[in-house]
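A.B. asks: model this:
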Amino acid sequence: MSSNHSVLSEPEFEQAVHEIESTLAPLFKEQPELERAFKVLQVPERVLQFRVVWEDDKGNCHVNRGYRVQFSSVLGPYKGGLRLHPSVNLSILKFLGFEQIFKNALTGLHMGGGKGGCDFDPKGKSDNEIRRFCYAFMKELARHIGPNTDVPAGDIGVGGREVAYMFGAYKALRNEWSGILTGKGYDFGGSKIRPEATGYGLVYYSTHLLREFHGQDWQGKRVALSGSGNVAQYAALKVIELGGIVVSLSDSRGALIATGSAGFTADLVAKIGELKLKGGYLVDLGELEGFKYLAGQRPWTQFKNLDVALPSATQNEISGEEAKFLVEAGVLVVAEGSNMGSTQEAIDVFEAARASGKGVNGNAPVTYGPGKAANCGGVAVSGLEMAQNSQRIQWTEAEVDDKLKNIMEDCYNICFATAKRYAKEGEIPSIVQGANIAGFLKVATAARQTGDWW
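C.D. replies: Below you'll find the model as predicted:
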């Protein structure tokens, strides 16, 4: 099957395609026709680009570029977040949307894959400026989305405030109340534990990796986290609840490292959450007893002994060199709370360690959990929010948490079963290969059955 499509000018998207394709060789050997399906899936069903014109508090007119990449609807309505950040471009949104296809497939829920956003920077903007921008953005986006077509959610730069404004704009424009966005406030159709879901789900998934491959739990484990937004905060709180010791958090300006044995407390994590809501940075905390702040650095090379690493900030935040350091530090599990949190070089380091069968100090080698599986808890609860909206009901926190735990367990089980099915004789199964094959196979099979390729 020939294609003139080139992704050479889209490095993030090219990396995402390569990461998945590099693990599919055993599947293509069994079913060569699936290579055609992979070529088809690399091309979005639709890419929308539009201008967003808004007015600041001084009456000045500004224009930004808005996007929505509707990648695959074979399993359900397009589903994926909206990102507001100056770095937003088509390469990043296509990489995120492509990953979203397979992530959503692994949840077992009826959701396709998509992603969108704008190169607007919400930092430093007033509440009224955010509101005017959100209404202008939704004025253009509303014509392309709907509860059975495309259901966006939040992402970087889009929290509860922004989702609420966009929901209000859609309702006003269309004169209808529908579950058009997820991550809404609970009083107008949101779900319990949606803010916590990605972080909680990351820890639930990592629990299975610890138990299956290392026969251990969280008690006393030293856990390095990057990021300090929702994902990192709630992952940290869940680790602390389960008896682990959180030794780092970070943001775009630097890393906060625990030097004492106690690590981060739940109270300190809550304080950081309040700081982030106000637009602050970790450096603004000042000097803290038992901690050191490292400007312009990431946490991965700061520890000689480490049990778990949970990258939860942004893409490509663990390099190949940092991955080597983590392996030498004896890390048991690396699981991504962020999307494509590890570079391809880092993944190669983790996978080489796995294939060698040799860890540090007699332990089993590192187990790598890719973001499309490990962080699917957020979109899973978004799917549960869609279900609640359709039925006009709301479940309790315990009900949603139980469903999330079950989804993460089912996701892990299908990844592990597929990894075992395609593992080389005598090798420890590769979870990244299992996740990629399982997610791709589900989407490709449905696409063939509905005539999207043949």
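A.B. asks: okay, CA-based contacts and neighbour counts for the rest of this
C.D. replies: Fine.
A.B. asks: Could you pull out the strands in the chain for me?
C.D. replies: Along the chain, the stretches classed as strands by DSSP state E are 46-55, 61-72, 78-84, 113-118, 150-153, 222-225, 245-251, 254-258, 291-295, 308-310, 333-335, 367-369.
A.B. asks: now the other sequence, so there's something to compare against:
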Amino acid sequence: MVAPHEPEFQQAYKEIISSVEDSKLFDAHPELKRVLPVISIPERVLQFRVTWEDDQGNCRVNTGYRVQFNSALGPYKGGLRFHPSVNLSILKFLGFEQIFKNALTGLPMGGGKGGSDFDPKGKSDAEIRRFSQAFMRQLYRHIGPQTDVPAGDIGVTGFVVNAMFGEYKRLRNEYSGILTGKHMLTGGSNIRPEATGYGVVYYVCHMIQYASKGSDSISGKRVAISGSGNVAQYAALKCMELGAVVKSLSDSKGTLIAAGPEGLTPDIIYKVQELKDKRLAIADCKELISKHKYIAGARPWTHVGEVDIALPCATQNEVSAEEAEALIKAGCRFVAEGSNMGSSAEAVEVFEKSRATGEGCWLAPGKAANAGGVAVSGLEMAQNAQFSTWSHAEVDGRLADIMNSIFSQSTDAASKYCDSGKNNLPSLFDGANLAGFVRVARAMEAIADWW
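C.D. replies: Below is the predicted model:
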């Protein structure tokens, strides 16, 4: 049922299974167990050829995918990823995670994911546009506002989303909310670029308040962040806005660590944004790496020094067991995944043992902590359906409310179905899995989606 040659999907599936089977959920609701073999299989997997022309006039070929995993709660919803590592295992893992993440938002969205092994790095804007249009020429037959609404992910920037939206409009002669993350002038939403990063920080704030019984905040906390895309950038800016000290950013080539105790500053984040908009690495900016500590080929976790909070915001399995142990020794007490499945299975064990035995390092899984992005995508869908645009403040307020709800759902489900640790900190990892699973399972039960 879960192929051994799909390690990422196997890991994501085992995480859900272990949470629900090791809890008291099936003792209380044995009828929900019948969902397990059904929910592990996508409703539909699409694979297609994408041919496009490079700037030299050569025909290039890539493989495109869309995994439409579960639509019990609403249209399939999930990003498109353009990266050479893309394969079915990664997309099935991401689509599977998306089912439960979307469920936690409380919005009517199913789960899906897609993308291509196309690599935007080293390509001109014209080549990226031609590829994006060619990709949409294959995908458009299978999506729609009431069927499947993709969004951006790694390698799929606003530029790419806009190119795909324009191609869809030409193909269908239809102006509809077929994609989220669009330009504001073509149906996009305020706060969408910032949403995932802001949401992660809002979630961490709830963790700190809960653990301290309301007596502490994120202000003054030292924060290690990995990644340098939208999620990392806006998480860093929100942390700074709330008074925290950001100590690091990273990309696939290395890690930038603040030279002094005051941490990185907003102007550094804006410089990194400029680099990433040009598809350049942090190492390409001599000004940054000369003023701060730069470690080539490394992630921040074992180099950043003493920290209170860690926000993995790069990619899956970016924190190993050894790095998890190093973070705990460095004083880290809160870990919130801005990336999907950011901690390896072994790292999750380390963090969960720390929480349960009273050392107090508390892990928030990606499906809960980084759900702010898809939450605002859902709000963009609502605005498109109404042919309206909500203000920056209204969308941000709704995002904050949704992250509060996700935190409450996670703690409530963990308290109800699992045992708390010595510090009386419920497992957010199990709680998010359980809360999302119950919501999806009840929807599948309501429409007899397991027959």
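A.B. asks: After superposition, what's the TM-score here?
C.D. replies: In this superposition the chains share a TM-score of 0.97, using TM-score structural alignment, normalised by the length of the second structure; 444 aligned residues with a C-alpha RMSD of 1.2 Å.
A.B. asks: before we move on, the earlier item: the strands of the first structure: which one's closest to residue 212 of the first structure?
C.D. replies: Of all the strands of the first structure, it is strand 367-369 that lies closest to residue 212 of the first structure, at 9.9 Å by C-alpha to C-alpha.
A.B. asks: Deepest-packed of the strands of the first structure, please.
C.D. replies: Greatest average neighbour count among the strands of the first structure goes to strand 113-118 (a mean of 30), per mean count of other C-alpha atoms under 10 Å.
A.B. asks: Run through who's touching that one.
C.D. replies: Applying C-alpha atoms under 8 Å, 6 or more residues apart in numbering, the contact partners of strand 113-118 of the first structure are 64-73, 77-86, 88-89, 93-94, 96-102, 104, 150, 152.
A.B. asks: 7 Å instead?
C.D. replies: 64-73, 78-85, 88, 93, 96-98, 100-101, 104 (C-alpha atoms under 7 Å, 6 or more residues apart in numbering).
A.B. asks: Check stretch 418-428 of the first structure too.
C.D. replies: 26, 354-355, 357, 429-431, 433-434, 438.
A.B. asks: coming back round to it: in TSV, list the strands of the first structure along with distance to residue 377 of the first structure.
C.D. replies: As requested, these are exported to TSV (distance: least, C-alpha to C-alpha, whole Å):
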stretch	distance to residue 377 of the first structure
strand 46-55	26
strand 61-72	20
strand 78-84	13
strand 113-118	15
strand 150-153	13
strand 222-225	17
strand 245-251	20
strand 254-258	25
strand 291-295	30
strand 308-310	14
strand 333-335	13
strand 367-369	13
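A.B. asks: Of the ones you listed, which is nearest residue 197 of the first structure?
C.D. replies: Residue 197 of the first structure lies closest, by C-alpha to C-alpha, to one member of the strands of the first structure: strand 150-153, at 13.1 Å.
A.B. asks: So what's the gap between stretch 314-321 of the second structure and the chain middle?
C.D. replies: Using C-alpha atoms, centre = their mean, to the nearest Å, the distance from the centre of stretch 314-321 of the second structure to the centre of the chain it belongs to is 13 Å.
A.B. asks: sorry, that was for stretch 376-392 of the first structure
C.D. replies: 16 Å.
A.B. asks: and the gap between the residue nearest to residue 385 of the first structure when sequence neighbours are not counted and residue 28 of the first structure?
C.D. replies: Leaving aside its sequence neighbours, residue 385 of the first structure sits nearest to residue 191 (C-alpha to C-alpha, 6 or more residues apart in numbering; 5.3 Å). Between residue 191 of the first structure and residue 28 of the first structure the distance, using C-alpha to C-alpha, to the nearest Å, works out to 40 Å.
A.B. asks: go on, residue 386 of the first structure?
C.D. replies: As for residue 386 of the first structure, its distance to residue 28 of the first structure is 35 Å (criterion: C-alpha to C-alpha).
A.B. asks: neighbour count winner among residue 191 and residue 28 of the first structure?
C.D. replies: residue 191 (28 against 16; other C-alpha atoms under 10 Å).
A.B. asks: counterpart of that one in the second structure?
C.D. replies: When the two structures are superposed using TM-score structural alignment, residue 191 of the first structure falls opposite residue 189 in the second structure.
A.B. asks: Equivalent analysis for residue 378 of the first structure, please.
C.D. replies: Using TM-score structural alignment, residue 378 of the first structure pairs with residue 373 in the second structure.
A.B. asks: State the distance from that match to residue 386 of the second structure.
C.D. replies: Residue 373 of the second structure is 20 Å from residue 386 of the second structure, where distance means C-alpha to C-alpha.
A.B. asks: neighbour-wise, which of the two wins?
C.D. replies: The residue with more neighbours, out of residue 373 of the second structure and residue 386, is residue 373; 26 against 9, by other C-alpha under 10 Å.
A.B. asks: dump the residue contacts of residue 154 of the second structure.
C.D. replies: Contact analysis of residue 154 of the second structure by C-alpha under 7 Å, 6+ apart lists 81-82.
A.B. asks: correction: residue 333 of the second structure
C.D. replies: With C-alpha under 7 Å, 6+ apart as the criterion, the residues that contact residue 333 of the second structure are 308-309, 360-362.
A.B. asks: Show me which of those is closest to residue 120 of the second structure.
C.D. replies: When the contacts of residue 333 of the second structure are compared against residue 120 of the second structure (criterion: C-alpha to C-alpha), the nearest one is residue 309, at 31.8 Å.
A.B. asks: returning to that earlier point: burial count for the closest residue to the match of residue 378 of the first structure other than its chain neighbours?
C.D. replies: The shortest distance from residue 373 of the second structure to any non-neighbouring residue, by C-alpha to C-alpha, 6+ apart, is to residue 196 (4.1 Å). If you count neighbours by other C-alpha under 10 Å, residue 196 of the second structure ends up with 28.
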